[in-house]
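1. Build me a structure from this.
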Amino acid sequence: MKGKTIFLGILGLILVAMIGAFAYYGGFTKISPEIIQCGGETLVYEKMTGDYAQSAIVSDRVYQNLIDDHGIETTKGFGIYYDNPKTKEKSTLRSDVGCILETDFDKLDAIRADFEVSEYPLGEYLVAEFPNRGMSSVILGIIKVYPALERYVEENGYESDTPVMEIWDVPNKKITYRKQLIKRG
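-> Reported below is the predicted structural model:
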């Protein structure tokens, strides 16, 4: 009887720890997409073809190069994902991955020698936010946010196969998702 009680106690502790971790990484966060006027950021990036799971490696490479070669430290990374991984082969997925430049705009010419540089278009986007507390938040965000964005566009007459931008805001500990909006014709 004592062994059974200990086993149930340990099982209970594991369950509480799992629920706590799920909550900490954003598992209980309510996703409320809304249309917001935004954009205008200066993007420094590499074009990437292949599995979106490689985004962190590319983002880190851009970040480190900006520090090492240009003396610029950024606080926001991003990925713009052009293809739906449910309908395209992983090896053909297209994205732009890098950092958002918030200072040192006088160094853009030198940066262009190493990376692509562009300004993200101003416009109305479908936007949702999610906590960023590590890789588990990124995974939970994919699981929770993308379906909420898809539901919104389907229910409101927008195209579903449009690019999504993720902004990984380190100081504010959040991930912002922006979906391009195009009305169905």
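2. okay, CA-based contacts and neighbour counts for the rest of this
-> OK.
3. Distance of Y25 relative to T176?
-> As judged by Cα to Cα, to the nearest Å, Y25 and T176 stand 15 Å apart.
4. Looking at those two, which has the bigger crowd around it?
-> Using other Cα atoms under 10 Å as the criterion, Y25 and T176 rank with Y25 on top: 21 against 18.
5. ok now do the closest residue to the more buried one other than its chain neighbours, which residues does it touch?
-> Among residues not flanking Y25 along the chain, S137 sits closest, at 4.8 Å (Cα to Cα, 6 or more residues apart in numbering). Applying Cα atoms under 8 Å, 6 or more residues apart in numbering to S137 gives the contacts 25-26, 130-131.
6. Equivalent analysis for V153, please.
-> Applying Cα under 8 Å, 6+ apart, we find V153 in contact with 159-160.
7. Please generate a structure for the following sequence too, so the two can be compared:
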Amino acid sequence: MLNAQTLAAVSTALGVGACIWLLAVNGLFKRLTIEKKKFGPYLLFYKNHVGPYKEVGPIFHDICKMAMQHGVSHNRKCGIYFDNPETTPGQECRSSIAVIAKEGKSIGTAAGLKEARTEMEGHPLATEHGLQVGYFPESLCHSLEFPFHGMLSILLGIMRCYPRLKQSLKSLEPCKVMGSLEVYDTNSHMMFITFPVDARDDMLPFDAKSKTH
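-> Okay, the predicted model is just below:
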């Protein structure tokens, strides 16, 4: 029969093991390899937000809830974060929070994009709930792949990925990098933290005074 001291030691070991397993599943020990790959094109239902990035969680929740109510998939979501929170006051940080409604070849042509965009602009998510419709073109990105299982993996991803990506961007002109793009894929349980480096004409940094949510 195990004595109290042995039971305490076993309990502690199990607790430590569970913590290590949880951290491992959420990416603490994941090997990071930066890839230069293309993301998009995406058509988005989105809201703009001005304020600390830690506040965007409820916005994601609200948009996904609205999407689900209207039969729009919310399995792939994204956030575009325009300002560097290390140099920009939290209350001035701008972001666009979105569900990816359409992507890929169906919107890869001008005609396909126009048709899909017109359809989305007449959708209840836009006309009744006030979500904006935005187009994120196919863009070359510096990207890291990371597990996506919830808030812990998001925090670990931010902590581990951004320093590596910023190091890889030092050789680029600052004006070429218009914020970061984070794509969250519920089906694959993966997130992609990226910096797009191609020029684009949509989903740009917005006027914080006139385009808040």
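8. Quick one: map the residue nearest to Y25 of the first structure onto the second structure.
-> Counting by TM-score structural alignment, S137 of the first structure corresponds to S153 in the second structure.
9. all strands of the second structure, in order?
-> Listed in chain order, the strands of the second structure (DSSP state E) span 35-39, 42-50, 76-81, 94-103, 132-136, 139-147, 180-185, 190-196.
10. Centre of the chain to the third one, how far?
-> If I follow you right, that is strand 76-81 of the second structure. 3 Å (Cα atoms, centre = their mean, to the nearest Å).
11. quick check: angle from that strand to strand 180-185?
-> 160 degrees (axes from the mean of the first three to the mean of the last three Cα atoms, to 10 degrees).
12. Also the first one?
-> Angle of strand 35-39 of the second structure versus strand 180-185, following the same axes, to 10 degrees, is 70 degrees.
13. now the angle between strand 94-103 and strand 35-39 of the second structure, please.
-> In terms of direction (the same axes, to 10 degrees), strand 35-39 of the second structure departs from strand 94-103 by 70 degrees.
14. mean shift between strand 35-39 of the second structure and the first structure?
-> Taken over the aligned residues, the distance from strand 35-39 of the second structure to the first structure averages 1.8 Å (mean Cα distance after the TM-score superposition for the first structure).
15. I'd like the strands of the second structure written out as CSV, with distance to T87 of the second structure added.
-> Listed next are the strands of the second structure as CSV, based on distance: least, Cα to Cα, whole Å:
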stretch, distance to T87 of the second structure
strand 35-39, 26
strand 42-50, 15
strand 76-81, 13
strand 94-103, 13
strand 132-136, 25
strand 139-147, 21
strand 180-185, 15
strand 190-196, 17
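16. In space, what's closest to the most centrally placed residue in the first structure - neighbours in sequence excluded?
-> In the first structure, the residue lying closest to the centroid (Cα atoms, centre = their mean) is E166, at 3.1 Å. Spatial nearest neighbour of E166 of the first structure, chain neighbours left out: Y177 (4.6 Å); criterion: Cα to Cα, 6+ apart.
17. Please tell me I have it right and the one you found contacts A128.
-> Yes: using Cα atoms under 8 Å, Y177 of the first structure is in contact with A128, at 5.3 Å.
18. which residues are common contacts for those two?
-> Common neighbours of Y177 of the first structure and A128, counting by Cα under 8 Å, 6+ apart, are V145.
19. follow-up on the earlier one: would you mind measuring from the match of S137 of the first structure to F29 of the second structure?
-> Distance check for S153 of the second structure against F29 of the second structure: by Cα to Cα, it reads 11 Å.
20. same check, this time on I154 of the second structure
-> Computed as Cα to Cα, the I154 of the second structure to F29 of the second structure distance reads 14 Å.
21. Looking at those two, which is more packed in?
-> I154 (20 against 12).
22. so who does the more buried one touch?
-> F148.
23. Counterpart of Q180 of the first structure over in the second structure?
-> By TM-score structural alignment, Q180 of the first structure lines up with P196.
24. Verify the stated contact: its match with P174.
-> No: the pair P196 of the second structure / P174 is not scored as a contact, 11.7 Å apart, by Cα under 8 Å.
25. between those two, who's got more neighbours?
-> Using other Cα under 10 Å, the more surrounded residue of P196 of the second structure and P174 is P196, with 23 against 10.
26. Ignoring the adjacent residues along the chain, who's closest to the more buried one?
-> In space, P196 of the second structure is closest to C141, 4.1 Å off (Cα to Cα, 6+ apart).
27. any idea how far T194 of the second structure is from that neighbour?
-> For C141 of the second structure relative to T194 of the second structure (Cα to Cα), the value is 6 Å.
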